[in-house]
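Participant: predicted model and sequence below, questions to follow.
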Amino acid sequence: MEYFPIFMRLTGEPCLLVGGGEVAVRKARLLLSAGARLTVVAPDLVPELTELAARGEISHVAACFAPQQVGGQRLVVAATNLREVNRLVSQTAQAQGIPVNVVDDPELSSYITPAIVDRSPLVIAISTGGGVPVLARLMRARLESLIPAGFGRLARFASRFRDRVKQRFTDVEQRRAFWESVLEGPLAERVMNGDESTAESELLQRLAAGDSTPAGAVYLVGAGPGNPDLLTFRALRLMQQADVVLYDSLVAPELLELVRRDAERIFVGKQRANHSMAQEDINRLMLRLAQQGRRVLRLKGGDPFTFGRGGEEIELLAQQHIPFEVVPGITSASGAAAYAGIPLTHRDHAQSVVFVTGHKKDGSIQLDWPALTRPDQTVVVYMGLAMAAEICAAFIAHGKPADTPAAVVHSATTERQRTLVGTLQTLPAQLAASGIGSPALIIVGEVVSLSSRLGWFRRVEDAAVTIGQDS
C-alpha cells in the first residue's frame, strides 16, 4: 500500500489554497464542505472564488505566493499552472511538517486527494495512488449509482443510538446481529425515506425487547418495460438485497440476472386464461414469507400501480401490519412509446393521453368508448393483444376514422422489440401476419404517424398505406 488512507478533521482549521483558477475552485469546494477556514492566495480569482470572497466564505490574499504564508496552516494545496511555484509551495510546507497536495503532481505531494463519494457522515474515498485519476473517477461514478443518497441520513440516525445499543447488547455478536437486522431491513428504508420518527419508535421497541432477529418486509418494485438500464437506483438496490423474489411473466430475463444470486426465486406469472398462481394465493404467499422475517421482493413489469394490481397486493399486508414499500417503475406505455418514436402527447396531434386495459376482470372489452374516441388524444391499450381486432373494430364503430394511425409495440425497450405501424383498419391483418405475441401494447392516435421519422430503436414495419406524413 503506497498511500495510507486517512480522514482528517478540518472543521474550523486554517487551510491554504495557492491558485485562483478553475482547478482551485474544485479544491476550494471540497475544503469548504469539510468546514475548513480557507485562505486563497492568488493575484486574481475566477468569478466563483471572487463571489466566495465577497460573501466572506474565504479569505483572499491578492498576491503571489510567499513562503511565510504557509506558517500555522493545517493543510496546504497548490493549484497553480506554474510548476516552479507549486514546487516552492510543496517544499515550504513539507519543511514545516504540514501536509501538502499539488494538484495532478503526486511527486510534489505529501498526500493525494482521492475521488470521493459523499454521503456524509458516510464518506468513501477511492484512490489509484495518483497514477490513474480518471480510473478513480470512473469507480466513483459506479459507486454513486449504487449508494443511495439516504445512506447519509441512515448513518446519522444510527450513530444517535450507538451507545444505547452497546449497553443493551453487551455481546459483540448480538450487537452485530442487531445492527445488521436494522440496517438491512424495513427500519432502514423508513429512515432513508425520511420517516425517522416512526423508525425511532420501532428501534426503541426492538431495543426494549432485546430483539435482534431480522424483520420481514415486502417491496413492490416496478421493473420497468424490460431494458435493465431503465431500472431506478432504488429498484436495483432492493433487488440485490432481497431474500426471496416473486416475479411475473412480464419481467424480462435480463432483469432477473440483477437479482441477488442466492435469493430464492418464485414465478407467479399470470397470462390471459392461464394463471400459474391466483392473485389471492400471491397475496397470501407474500404475507407468509414476510411473517417469516424474510425480505420479499415482488418484482413486476412496468409500474406496480399501472395495471399491475399493486393496490390489491398491499391491501392484505396493510391489514396485517407488514411493512411494505412501493417502488415505481417506468410504465410500459412510456417505454414503448419512447423507443418506438411515438410521443404520447404532441402539440400538433394530442393534448391528452389515456391508459386503458384491453379487457375487464370478466374478459369483456366494455370500455368508455365515447371518451376513448375523442379527437386530439392518444390511447394506450394494455393487455389488449388477444382482442386487438375487436378493439380496432370498436374504435371504428364508435366514430374513430378507420385511417387513424395505430401501432403495436412488442417487447418494448429490449433488443427483441418489434413495432407494427398501420391504421385501425389495417393493424389487425398486419398483426395476424406478423406472429407477434405478448408482451405488447396498442397505441392509437395521430402521434403514431411520427414513428417513421422518430423511431430509432428497432425496425418499424409500416403499413402498405402511407401514414408517415404530418396530418
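Facilitator: Sure, I can see it.
Participant: please make it C-alpha for all contacts and neighbour counts, starting now.
Facilitator: Noted.
Participant: and Q292, how many neighbours?
Facilitator: Q292 has 12 neighbouring residues, counting by other Cα atoms under 10 Å.
Participant: actually N283, not the one I wrote
Facilitator: N283 sits with 16 neighbouring residues when counted by other Cα under 10 Å.
Participant: what comes up buried for the one helix or strand it maps to?
Facilitator: Here N283 sits within helix 279-291, counting by DSSP states H and E. Neighbour counts over helix 279-291 (16 or more other Cα atoms under 10 Å) mark 279, 282-283, 286-287, 289-291 as buried.
Participant: adding distance to E312 as columns, could you present those in JSON lines?
Facilitator: JSON lines is the format used below for the buried residues of helix 279-291 (distance: Cα to Cα, whole Å):
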{"residue": "Q279", "distance to E312": "9"}
{"residue": "I282", "distance to E312": "10"}
{"residue": "N283", "distance to E312": "8"}
{"residue": "M286", "distance to E312": "12"}
{"residue": "L287", "distance to E312": "13"}
{"residue": "L289", "distance to E312": "17"}
{"residue": "A290", "distance to E312": "17"}
{"residue": "Q291", "distance to E312": "18"}
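Participant: let's bring in a second model and compare:
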Amino acid sequence: MTAALAAPTLDGLPLTVGLAGREVLVVGAGPVSARRAGTFLDAGATVRVVAPRVDPAMADLAARAGDRLVVVARHFTPADLDTPWMVHVATGDPVVDTRVAALCEQRRIWCVTAGDAALGSARVPARTAVATPAGLVRIAVDSGDPRRSVRVGRHVARSLATAPAGLRARRRPDAGWVALVGGRGDDGDLLTVRARRLVHAADVLVVDGAPDPGLLAELDDDVEVLEVGTDLPADRVARLVAARFASGHGVVRIAGAADLAAESRHLDGVGVRFEVIPGVIEGGA
C-alpha cells in the first residue's frame, strides 16, 4: 500500500507590502543586493545601502537612481536600524548576516536574509506579471526554493497567455477600454493570443452573429455578449461600444477589417480610445 502524503504546512503568510515612500535598508552591496535594491526601487521605496565595498552593479544602480538610493561605504552598525521599514541583508559573511537578522528580530523589523532564508523573518518571492487593460496581474511564487519558484512563475505566466481565464477585473476601473479585434467571433481558434487575453478580460463581447460556443464556455456567466448582425450600420455598432465604454466597461469587438475600419472612424469621432488587434489570417482583420 502506498503511504498517503502528509498535508503540507505553511511557514509564512504571502503578502503584498506597500513600500512606496518607505525606507528599505540593504546591508551588503554585491550583485544579489543590487538586484534586490532594484526590486525595492521599482516598488517605490527609498533605499539605503550600507557596505564597506560596493559592487559595480550597485554603483551603476545608485548613479541611475539619484537620491532614491544612498550608498554608505562602511560596516553595518545597530543605529542603521533606527529608520527602515524593512531590511535586506546579503553580505556573504554568515556571522554578519546572523547578527543583522537577530537585531531586526529584537526591533520587530521584517528582515530578508538572502544567504540563508531561515535566518530572516521575510522572503522575496519570484515575481512575474500578466498585462490586462485593467492593469497588471502580478504573480508571486514562494516555494522556499528560489530557482523552482522562478520556473513555476514563468509556467503560470505562459499558461495565462494561452489560456487566460480569470483575468477579468472584478472592481470597476476608473475608465473603460475598447479593443477592436480582427477575426471571426464564430471561430475562437482564429484569434491571436493577445486577442484571447483581451476577450477573457472583457465585460462586453460584441460579435457578428452567434459567437463560438467554445469561446463562450470559457467566459464568466455575467459577461454581456452582443450579437449585432452583419447588416447593422457601423455607426450603430460604434454607439453600442461607446455606451459600454462610457460606463467603465471593457469591450472587445470582433469583426472583419472593413467593419472595424468603419466603426473605428465613428469611435474616433466621439473620443473613444481603442486598441486594434490584427487578425491571424489574411482578410480576417
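Facilitator: Received it, and whenever you're ready, just let me know what you need. This is a predicted model, so every value here is computed, not measured.
Participant: ok, back up a step: starting at the chain centroid, how far to the helix holding N283 of structure 1?
Facilitator: Its chain's C-alpha centre and that of helix 279-291 of structure 1 lie 27 Å apart, by Cα atoms, centre = their mean, to the nearest Å.
Participant: for stretch 215-234 of structure 2, same thing?
Facilitator: When distances are taken as Cα atoms, centre = their mean, stretch 215-234 of structure 2 is centred 28 Å away from the chain's centroid.
Participant: list the buried residues in that stretch.
Facilitator: For stretch 215-234 of structure 2, the neighbour count (16+ other Cα under 10 Å) marks 215-216, 219, 223, 225-226, 228, 234 as buried.
Participant: would you map the strands across the stretch 51-200 of structure 2?
Facilitator: If DSSP state E, counting those that start in this stretch is used as the criterion, the strands of the stretch 51-200 of structure 2 fall at 69-72, 86-89, 110-113, 126-132, 135-141, 177-182.
Participant: same list (these) but as JSON lines, adding mean neighbour count and distance to A246 of structure 2.
Facilitator: Below are those laid out as JSON lines (neighbours: other Cα atoms under 10 Å; distance: least, Cα to Cα, whole Å):
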{"stretch": "strand 69-72", "mean neighbour count": "19", "distance to A246 of structure 2": "42"}
{"stretch": "strand 86-89", "mean neighbour count": "25", "distance to A246 of structure 2": "42"}
{"stretch": "strand 110-113", "mean neighbour count": "23", "distance to A246 of structure 2": "44"}
{"stretch": "strand 126-132", "mean neighbour count": "16", "distance to A246 of structure 2": "19"}
{"stretch": "strand 135-141", "mean neighbour count": "15", "distance to A246 of structure 2": "18"}
{"stretch": "strand 177-182", "mean neighbour count": "26", "distance to A246 of structure 2": "9"}
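Participant: now those strands in JSON lines, please, with extra columns for distance to A20 of structure 2.
Facilitator: Below are the strands of the stretch 51-200 of structure 2 laid out as JSON lines (distance: least, Cα to Cα, whole Å):
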{"stretch": "strand 69-72", "distance to A20 of structure 2": "13"}
{"stretch": "strand 86-89", "distance to A20 of structure 2": "12"}
{"stretch": "strand 110-113", "distance to A20 of structure 2": "16"}
{"stretch": "strand 126-132", "distance to A20 of structure 2": "18"}
{"stretch": "strand 135-141", "distance to A20 of structure 2": "17"}
{"stretch": "strand 177-182", "distance to A20 of structure 2": "27"}
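Participant: quick one: which of those is nearest V26 of structure 2?
Facilitator: V26 of structure 2 sits nearest to strand 86-89 of all the strands of the stretch 51-200 of structure 2, at 4.8 Å, using Cα to Cα.
Participant: against D262 of structure 1, how distant is the residue nearest in space to the middle of structure 1?
Facilitator: Nearest to the geometric centre of structure 1 sits F233, at 2.5 Å (Cα atoms, centre = their mean). Distance, F233 of structure 1 to D262 of structure 1, using Cα to Cα, to the nearest Å: 20 Å.
Participant: show me where the stretch 301-450 of structure 1 has helices.
Facilitator: Counting by DSSP state H, counting those that start in this stretch, the stretch 301-450 of structure 1 has helices at residues 310-319, 332-340, 369-372, 388-397, 427-434.
Participant: same question, structure 2
Facilitator: 31-42, 56-65, 94-107, 146-162, 193-201, 213-217, 234-246, 257-269 (DSSP state H).
Participant: just the buried residues of helix 279-291 of structure 1 now: which is nearest K270 of structure 1?
Facilitator: Comparing the buried residues of helix 279-291 of structure 1 against K270 of structure 1 with Cα to Cα picks out Q279 as the nearest, at 8.7 Å.
Participant: check contacts around the closest one.
Facilitator: Q279 of structure 1 sits next to E313 when contact means Cα atoms under 8 Å, 6 or more residues apart in numbering.
Participant: now with 10 Å, please.
Facilitator: The contact partners of Q279 of structure 1, taken as Cα atoms under 10 Å, 6 or more residues apart in numbering, are 268-270, 285, 309, 312-313.
Participant: just say which of the helices of the stretch 301-450 of structure 1 is most tucked in.
Facilitator: With neighbours taken as mean count of other Cα atoms under 10 Å, the helices of the stretch 301-450 of structure 1 reach their highest mean count in helix 332-340, at a mean of 24.
Participant: elements contacting that helix?
Facilitator: If you count contacts as 3 or more Cα pairs under 10 Å, 6 or more residues apart in numbering; DSSP states H and E, helix 332-340 of structure 1 packs onto strand 377-382, strand 405-410, strand 418-423, strand 440-444, helix 451-454.
Participant: so which bits of the second one are buried?
Facilitator: By neighbour count on 16+ other Cα under 10 Å, the buried set for strand 405-410 of structure 1 is 405-410.
Participant: now P14 of structure 2: how far from S143 of structure 2?
Facilitator: In terms of Cα to Cα, P14 of structure 2 sits 11 Å off from S143 of structure 2.
Participant: intersection of neighbour lists for these two?
Facilitator: Residues touching both P14 of structure 2 and S143 (Cα under 10 Å, 6+ apart): P125.
Participant: quick revisit: right, so of the helices of structure 2, which gets closest to G182 of structure 2?
Facilitator: Of all those, helix 257-269 sits nearest to G182 of structure 2, with 6.1 Å by Cα to Cα.
Participant: that closest one relative to strand 177-182, how many degrees between them?
Facilitator: Computed with axes from the mean of the first three to the mean of the last three Cα atoms, to 10 degrees, the direction of helix 257-269 of structure 2 lies at 160 degrees from that of strand 177-182.
Participant: so what's the gap between helix 257-269 of structure 2 and the chain middle?
Facilitator: Worked out by Cα atoms, centre = their mean, helix 257-269 of structure 2 lies 31 Å from the chain centre.
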